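Student: when you get a sec, could you give me coordinates for this:
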Amino acid sequence: MRIAILDDYQNVAREYADWGSLNARVEVIHDPFPDTETLVARLTEFDVLVAMRERTRFPADVLRRLDRLQLLVTTGPANAVIDIPAARGLGITVCGTRPPFASDTSELAWALILAAVRHVPAETRLVREGGWQMSVGSGLAGKTLGLLGLGRTGSRVARVGQAFNMETIAWSQNLTTEKAAEHGVTVVSKQELFARSDVLSVHLVLSDRSRGLVGAGELASMKPSALLVNTSRGPIVDEDALVHALQERTIGGAALDVFGTEPLPERHVLRTLENVVITPHLGYVTQGSYKVFYEEAVEDIAAFAAGKPIRVVE
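Tutor: Below you'll find the predicted structure:
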């Protein structure tokens, strides 16, 4: 059995599970594929693929061309870039793992918020270059934290905001007053959320309803000092509209971990803007989540080889 571990950008997958227990040939592929033809040519000889959630795409036309593929394991319980019905029709089993720890992304959101409001990246760079103090940061106490989505991640972000003595408000399409009250959060309209927030943090699942939900109109209604934070999925925010708002400084800045195209193209303008704090999709990239992902991927493969697949993604 030939197994390929994909999307291991940091070259750490072998450290987090006992791949030797599978008695198989295991190859690790670190870099993303530049195009579909390269992907198919590179993976055509493998029986099993282990894919990090929502990095390498597996639409129907790719799956049809991977003749030897029997098992596709995704980290996490679901993967929006795998065509599950197509895989099922081709006789390819798709298995998952438990989701990443709920705290991982909420912690990163706060790392980004604090780095942005206190200008940590710029001041760090200045000190390394021999300088000393160039900016005046802003405090958070008494400010308004807006949550676009109040699920398991958004509610955790809200609790930390409350610890900083911030007013917490939220909106999403299905959010009720009662549900928000459970977290000490006030429900407002979408328009009010954008207009009132000093920090607006996005915590929605990417879907047809949420794609492009934060567009030019929403950005235009924000305070000129406001910070937009996105640790959910890039396409929820209209990237062109966001770049324009940042360049024109109609909002104070952005703190971003996710993008429309990942990895972010080398010459993308977001890499250059001084009013952006930027990280390379690190939300679930922690030792704890990686241990769960890779240990359970090995379990999935072993169970499949024994003829008893587990955690099958339906």
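Student: hey, let's count contacts and neighbours off CA atoms from now on
Tutor: Fine.
Student: what segments of the stretch 201-314 of the chain are helices?
Tutor: Here the stretch 201-314 of the chain has its helices, by DSSP state H, counting those that start in this stretch, at 216-220, 239-248, 287-305.
Student: just put these in TSV and tack on mean neighbour count.
Tutor: Shown next, in TSV, are the helices of the stretch 201-314 of the chain (neighbours: other Cα atoms under 10 Å):
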stretch	mean neighbour count
helix 216-220	17
helix 239-248	16
helix 287-305	20
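Student: want to put them side by side, so please do this one too:
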Amino acid sequence: MHIFDCMKPKAIFYLDEDALELTFGPDESTALSRLVDLPYPALVPARFEPSSDVYEDVEVMITGWGTRALTADVLDMFPRLRFIGHAAGSIKAFATPEMWERGIRVTSAARANAIPVAEFALSQIVFCLKHGWQRVREIEHSRLYRKNDDDMPGCYHSTVGLLSFGLTGRLVCNLLNHLEVDVLVYDPFLDPSDAAEYGVKLVSLEEVFARSDVISCHTPLLPETHGLLRGEHFRRMKPGATFINTARGKLVNEPEMIEVLQARPDLFAMLDVTDEEPPVPNSPLYTMDNVVLTPHIAGSLGRECRRMGGMVVEDLKRYFAGEELVGELRSPQLRHMA
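Tutor: Next up, the predicted model:
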């Protein structure tokens, strides 16, 4: 096994310089150096072009934010490449059929990146169940200290709706187990037996909007989900309900959502993502009292990014030991992934 060989396998980085610094701190870099040698300078996508150069001895490639498509002419430069560890979430920016055709194992740190998203979503779900943002706005506008309102659901026997039940949705569900709330899930690909195992109720998209006190969106952006959430869904929301989006802004038909929120000031939207980021300067989202915007901060930031580098290192250990890779991805999975 490689891990015990005198000559460690050779590896190379192929990602943005900033991403490398963010995802591999001192601990992660030290752990990686115990497994592989890194004899070559990191390849920076903005300055890299396929060439006749051949890295004959590179078995491991570490990718991340900024990595570009690993086309046949790129892979030809790495004839011994057998493992790609992606220190970020989605691999769609660089994944090609040639990777799998050549038998290359691919692992992603999407699970690690989902953790801060789930934590952020939980914080907002709890705050929104208490109508915290409404109280903030009242204090800002009128210095009114009002603890309660008739529509405030709280965290006891209220209903939380989750849109999609992938990595992030399941992590959010696990965190919600600490609360006494009912969880509804919309996910057309979720097996009912899996829903039962998690103790959630699988319902239609329309029912999630109609029954939930807070709706938290974790749907991947795919061609078939672009503009999925329309005015008709927001009009179904209960009085005082809140919509939280930490997924992608283009899942929402934004003009239709704005129209409903303007007509229904009892509703609230907490948007970490928008169709355009940031929204266009004249967007009503900036000034609506029932909307809060945050600048796409739910995902990994700062030291949180090192968790992704750490996950790649751990899967690399498993690869050398012949064990199952926690973050391994295969070609058919990409169809339903962001």
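Student: and the TM-score between them?
Tutor: Between these two chains, after superposing, the TM-score reads 0.65 (TM-score structural alignment, normalised by the length of the first structure); 289 aligned residues with a Cα RMSD of 4.8 Å.
Student: can you redo the helices of the stretch 201-314 of the first structure as CSV with distance to G76 of the first structure?
Tutor: Below are those laid out as CSV (distance: least, Cα to Cα, whole Å):
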stretch, distance to G76 of the first structure
helix 216-220, 31
helix 239-248, 26
helix 287-305, 7
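Student: ok, now how distant is the counterpart of S189 of the first structure in the second structure from L129 of the second structure?
Tutor: When the second structure is aligned by TM-score structural alignment, S189 of the first structure is paired with S204. Taking Cα to Cα, to the nearest Å as the measure, S204 of the second structure falls 22 Å from L129 of the second structure.
Student: got it, and V136 of the second structure?
Tutor: 14 Å.
Student: ok, back up a step: and the helices of the stretch 201-314 of the first structure: which comes nearest T56 of the first structure?
Tutor: Nearest to T56 of the first structure among the helices of the stretch 201-314 of the first structure is helix 287-305 (15.9 Å), distances taken as Cα to Cα.
Student: looking at V136 and L129 of the second structure, which is more packed in?
Tutor: More crowded of V136 of the second structure and L129, by other Cα atoms under 10 Å: L129, with 23 against 14.
Student: pretty sure that one sits against G154.
Tutor: Yes: proximity of L129 of the second structure to G154 meets the contact threshold set by Cα atoms under 8 Å, at 4.7 Å.
Student: let me see the ranges of the helices in the stretch 1-150 of the first structure.
Tutor: All helices of the stretch 1-150 of the first structure, identified by DSSP H, counting those that start in this stretch, fall at 36-43, 60-65, 84-89, 102-117, 120-128.
Student: what about the third one, distance to the chain center?
Tutor: So the one you mean is helix 84-89 of the first structure. Centroid separation between helix 84-89 of the first structure and its chain, computed with Cα atoms, centre = their mean, to the nearest Å, is 25 Å.
Student: buried set for it?
Tutor: 84, 86-87 (16 or more other Cα atoms under 10 Å).
Student: ok, E274 of the first structure to R125 of the first structure distance?
Tutor: In terms of Cα to Cα, E274 of the first structure sits 12 Å off from R125 of the first structure.
Student: return the residues in contact with S103 of the first structure.
Tutor: Contacts for S103 of the first structure were tallied using Cα atoms under 8 Å, 6 or more residues apart in numbering; they are 153, 156.
Student: counterpart of Y186 of the second structure over in the first structure?
Tutor: In the first structure, Y186 of the second structure lines up with W171, judged by TM-score structural alignment.
Student: any idea how far G215 of the first structure is from V237 of the first structure?
Tutor: Distance of G215 of the first structure to V237 of the first structure, computed by Cα to Cα: 6 Å.
Student: count of neighbours near L200 of the first structure?
Tutor: With other Cα under 10 Å as criterion, L200 of the first structure counts 26.
Student: what is the burial count for the spatially closest residue to it that is not a sequence neighbour?
Tutor: Excluding the flanking residues, the one nearest L200 of the first structure by Cα to Cα, 6 or more residues apart in numbering is G146, at 4.5 Å. Applying other Cα under 10 Å, we find 34 residues neighbouring G146 of the first structure.
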